[in-house]
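Trainee: quick one: sequence and predicted model below, then my questions.
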Amino acid sequence: MRIRLIVAALALALGALPASAAKAPKAVRIPDAAMSQAAKLRDQALASDLAYRITESLTTEVGARMAGSEADARAVEWAKAKFKSLGYEKVWTEPVTFPKWERRSEHGAVLGAHSQPLSLTALGGSPGGAVEGDVVRFTDFASLEAAPAGSLAGKIAFLDFQMEPKRDGADYGMGSRIRTRGPTAAASKGAIGYLMHSAGTDSHRMPHTGITRFDDGVSPIPAAALASPDAQQLSRLVAMGPQRVRLALDCGWNGEATSYNVIGEVRGSSKPDEVVLIGGHLDSWDLGTGAIDDGAGVGISMAAGALIAKMPKHPARTIRVVAFANEEQGLHGGRAYAAAHLPQITKHQIGAESDFGADRIYGYASSLPENAHEADEQILSALAPLGITRLEAGKGEGPGSDVGPFAQQGLAWASLAQDGTHYFDLHHTPDDTFDKIDPGAIQQNAAAYAVFAYLAASADGSFGSSAKPADASASH
């Protein structure tokens, strides 16, 4: 009797719950026919040089395209025309407005008995100005933060941290922090200028730029990155005794600009209102021609969609490729996309972005729920012939940069991790040019993105994208 009462109570409780809570989510799998088509698509993509040629076109015809510049506007027109020429069925733009930063000139030099020029570049977001001061060297960010208040008054802070090459680019976490947070920390201690060892892994006389930010209430100071050999040179000089440096930058914020996310779609055959989102960012810094960062990502994702468009039958869902605006200065395009499309988040099956160069993809990870485990394994099995294995936890998994803001709000995501061992040799430098792209490697990337997007768009069932509560998404 007691057992029957318990069973009855459970039945009543389950009956009181919504159907979605009382029933386990449907298992998601990919039809066998789609798996077979994906294998053919993979072979076709490996034989195609389309991603390479798209990247060549962007970096040659437009070149560097810093957000808000005349070249940025030309890149938007290039992307619209390229999508159309590749056979995308729908192409449109969505506006993205942001503060405009400009670089005009930059100079640095050691003064005094060891007078010599320094190869450096202004950090994006730095104000202009000319300062002279004695150099105070720090070897890590914690030491700079621990400097006593006022101890850097009239000085130029020099943070000398050397990144090490790693496949997952792990050292960039600290390199980026030193770039974005270092100038504020130095200014808060009274410094009149800031120099850093470039956030890179090369030994060339090529300084690495990148964005920095100043906290409210902190007066911005001229901030620049030294090429690695120059940082080493300055370190040796400081070890000999006090050194005085002159830093002269002509740069700064200049109003607002509007650019555009450029979007192309390959329409789904049976669920066209549901989308698989892939892309790269269209803007670049101004020193090189933005080949690895992120012309390659644009080329890879555009090519993947174009290869799917040529298939005899499109997958069930729509493939949406986005060339995001102004990633470099604050994920402006990714944030704008997330804000504009949050009401349709459940219609987004999954998102992934290529923004880590053009070397070979070696790992795969996703945020897919347990009920989509079989589909996730099917995707991985189709990627395996490309040399791609499951990523080890904590080693490179996570949404791409511009997909990140939407993922924080509940978008399902995947990571196709590229080998970043040499990425930071070129990142944000004058040396980021098309000749650094390896044709075979970028074809492997395009094949991986094409297979991933096609299978995700063919899956029988949802990958679970849904809006998080406002407080949950804001806490990430």
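Mentor: Yep, it's here. Numbers count the residues shown, from 1 in each chain.

Trainee: for the rest of this, base every contact and every neighbour count on C-alpha atoms.
Mentor: OK.

Trainee: surely A224 is in contact with T121?
Mentor: Yes. Contact criterion Cα atoms under 8 Å: A224 and T121 qualify, at 5.3 Å.

Trainee: anything in contact with each of the two?
Mentor: Common contacts of A224 and T121 (Cα atoms under 8 Å, 6 or more residues apart in numbering): T209.

Trainee: show me which of these two is the more surrounded one.
Mentor: Legend: neighbour count by other Cα atoms under 10 Å for A224 and T121, higher for A224 (33 against 26).

Trainee: report the separation between the more buried one and Y260.
Mentor: 29 Å (Cα to Cα, to the nearest Å).

Trainee: for K271, same thing?
Mentor: 27 Å.

Trainee: so which of the two has more stuff around it?
Mentor: When neighbours are counted by other Cα under 10 Å, K271 and Y260 differ, and Y260 comes out ahead with 25 against 15.

Trainee: doesn't H332 make contact with that one?
Mentor: No. Using Cα under 8 Å as the test, Y260 is too far from H332 to be in contact (10.0 Å).

Trainee: so for these two, which residues contact both of them?
Mentor: In contact with both Y260 and H332: 96, 325, using Cα under 8 Å, 6+ apart.

Trainee: for the residue nearest the centre of the chain, what are its contacts?
Mentor: Nearest residue to the geometric centre of the chain (Cα atoms, centre = their mean): S401, 3.3 Å. The contact partners of S401, taken as Cα under 8 Å, 6+ apart, are 327, 331, 334, 353, 355.

Trainee: let's go with 6 Å and repeat that
Mentor: Taking Cα atoms under 6 Å, 6 or more residues apart in numbering, we find S401 in contact with no residue.

Trainee: show me where the stretch 351-476 of the chain has its helices.
Mentor: Assigned by DSSP state H, counting those that start in this stretch, the stretch 351-476 of the chain shows helices spanning 373-383, 404-408, 423-426, 439-458, 470-474.

Trainee: below is an additional structure, to be compared with the one above:
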Amino acid sequence: MPSSHLRACVALLALVAVAGLAPAAPPEEVPGADLLPTLQAAARSDPFAFQLLAHLVDEIGPRLAGSPELERAVGWAEETFKGLGLERVWREEVLVPHWQRGVERLEMLAPEHRQLPLLGLGGSVGTAGVEAPVVVVRSFAELGPAVQGKIVLFNVPMERTRPALRGYGEAARYRSEGPSRAAACGAVAALVRSLATTSLATPHTGGTRYAEGVPPIPAAAITVEDAEWIARLVARGVTVRLRLEMGARTLPEVTSHNVLAEIRGCEWPEEIVLVGGHLDSWDVGRGAQDNGAGVVQVMAAMKLFRALPRPPRRTIRAVLFTNEENGLRGGKDYAARHGSELHVAAIETDLGAGRPLAWAAEGQPEALAWLRRIAAPVGLPVQEGGSGADTSPLAAAGVLGVGLRPEDEQYFAVHHTHADTLDKIDPAALAEGTAAVAGLVWLAANAPR
């Protein structure tokens, strides 16, 4: 553990010792809570977050790593932060992958001729055309010699769970690992059932990874409806034959940027409370829920802090990370550059604009006790387990990681699809999320040592 993170843990231990591990304090006993009503009322009444989101998703659009649109978003975010009058705004270079989708086509050739909607998986290789019968599997255990020379369809449903994130995590490994595992058994291509509990014939993309030493095969997502249809046909003994064409290609890595902005602490400026979300998105849809909503919640929170009558005791650092979707390079680069600095907490918002329900947190027991105490005035419970993708490298090194957990069923209905657009955003729920994030960051930045 870096020495700075050890100091952060010691600081939290001291704070908990002083508190005597007492039950959650009334709001007035938590330092900084006197300004919480002002802060949260402003978050709920100010349309700034939604206005920012409208510009980002409607006028800049999808922001895949390596694209000109992502770098336009970087410049826009930097200038917006500067326009808020923040004390320090800067960008940091990050080397990111550069994958392009190209033209895609999936045709059913038998038992009938039909074109099927698809989205290639990020990182997939392309193909000028591969044609083969389909083998349907529902687990990795079903892979074997029978898939050699075939197109494998992983028809694994995303279970309906609350939160939906849990079901997503359980099914996502078939998207990330499935194509390479199928290739190791001799498959010529892989299709995955889209990760969604609600579907209107819309495919959901996402990333896949190829194992070293295994020849890569083209991989794509198809709709829930088509996955179920093909599975029913195959179960009845019908031969389903498909032809897949994908223009996907991976180009040399390019330079992107994390965008950072700070409000310096007036008492302990060397101690940092990080609040962040990822600026990139997939190349389909407009990246409204994932993760335009999180981006503008962070930016709006910084505006709210700037308007308060006094500065925070600790430094508040906003970070808009690049390349979360297909590489996590932004989060990894930030941890490599700044891991020696003293981060008291790393708070992330990356699950859309639903009504806030809870915080997910990971850290030492003492840190979690501290979090429950200071978070009490915000009114959301703290749940153990997970926090955020971009802050996970910091959390792995011992920093308290916290992630906002909003209602996410609507989020996963449009997540990684062409339908992730501004009309799916409820401005009032977006504002509630801003109020929650701003409130917790402010309390963490003002809690005693």
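Mentor: Received it, and whenever you're ready, just let me know what you need. Not measured: the values here are computed from a predicted model.

Trainee: looking at the helices of the stretch 351-476 of the first structure, which is buried most?
Mentor: Mean neighbours per residue, mean count of other Cα atoms under 10 Å, is largest over those for helix 439-458, with a mean of 27.

Trainee: so that one aligns onto which residues of the second structure?
Mentor: Here helix 439-458 of the first structure aligns to the second structure at residues 427-446, judged by TM-score structural alignment.

Trainee: quick one: that stretch to the first structure mean distance?
Mentor: In the superposition against the first structure, stretch 427-446 of the second structure averages 0.6 Å from its aligned positions (mean Cα distance after the TM-score superposition for the first structure).

Trainee: report the distance from that stretch to the chain centre.
Mentor: For stretch 427-446 of the second structure, the separation from the chain centroid amounts to 18 Å (computed by Cα atoms, centre = their mean, to the nearest Å).

Trainee: what sits up against it?
Mentor: 31-32, 40, 43-44, 297, 301, 312-314, 353-356, 375.

Trainee: nearest to I263 of the second structure among the residues you listed?
Mentor: Distance ranking of the contacts of stretch 427-446 of the second structure against I263 of the second structure, using Cα to Cα, places P312 first at 7.8 Å.

Trainee: on the three-state scheme, the counterpart of that closest one in the first structure is what?
Mentor: Taking TM-score structural alignment, P312 of the second structure has P315 as its aligned residue in the first structure. Secondary structure state of P315 of the first structure, per DSSP: H, G, I helix; E, B strand; the rest coil, is coil.

Trainee: swap in the one 3 residues further on?
Mentor: Assigned with three-state DSSP, T318 of the first structure falls in the strand class.

Trainee: how close does it get to P183 of the first structure?
Mentor: Computed as Cα to Cα, the T318 of the first structure to P183 of the first structure distance reads 44 Å.

Trainee: tell me which of these two has more neighbours.
Mentor: Each of T318 of the first structure and P183 has its neighbours counted (other Cα under 10 Å); P183 has more, 31 against 27.

Trainee: just checking, next helix/strand downstream of the strand or helix carrying the more buried one?
Mentor: Element membership for P183 of the first structure (DSSP states H and E) is helix 172-188. Elements were assigned by DSSP H and E; along the chain past helix 172-188 of the first structure, the next helix or strand is strand 193-197.

Trainee: once aligned to the second structure, how far is that next one on average?
Mentor: Once superposed with the second structure, the aligned residues differ from strand 193-197 of the first structure by a mean of 0.7 Å; criterion: mean Cα distance after the TM-score superposition for the first structure.

Trainee: out of the helices of the stretch 351-476 of the first structure, which is closest to L342 of the first structure?
Mentor: Set against L342 of the first structure and scored by Cα to Cα, the helices of the stretch 351-476 of the first structure come closest in helix 404-408, at 7.6 Å.

Trainee: how about L244 of the second structure, what's its match in the first structure?
Mentor: Using TM-score structural alignment, the equivalent of L244 of the second structure in the first structure is L247.

Trainee: with adjacent residues omitted, what lies nearest to its match?
Mentor: Nearest non-adjacent residue to L247 of the first structure, counting by Cα to Cα, 6 or more residues apart in numbering: G108, 4.6 Å away.

Trainee: mind checking the SS state of that neighbour?
Mentor: Judged by three-state DSSP, the three-state class of G108 of the first structure is strand.

Trainee: residues near the aligned partner of it in the second structure, how many?
Mentor: Using TM-score structural alignment, the partner of G108 of the first structure in the second structure is L106. Neighbours of L106 of the second structure under the rule other Cα under 10 Å: 21.

Trainee: one more: G169 of the second structure?
Mentor: Each residue near G169 of the second structure was counted by other Cα under 10 Å, and the total is 13.

Trainee: can you tell me how far the counterpart of it in the first structure is from E327 of the first structure?
Mentor: Using TM-score structural alignment, the equivalent of G169 of the second structure in the first structure is G173. Taking Cα to Cα as the measure, G173 of the first structure falls 17 Å from E327 of the first structure.
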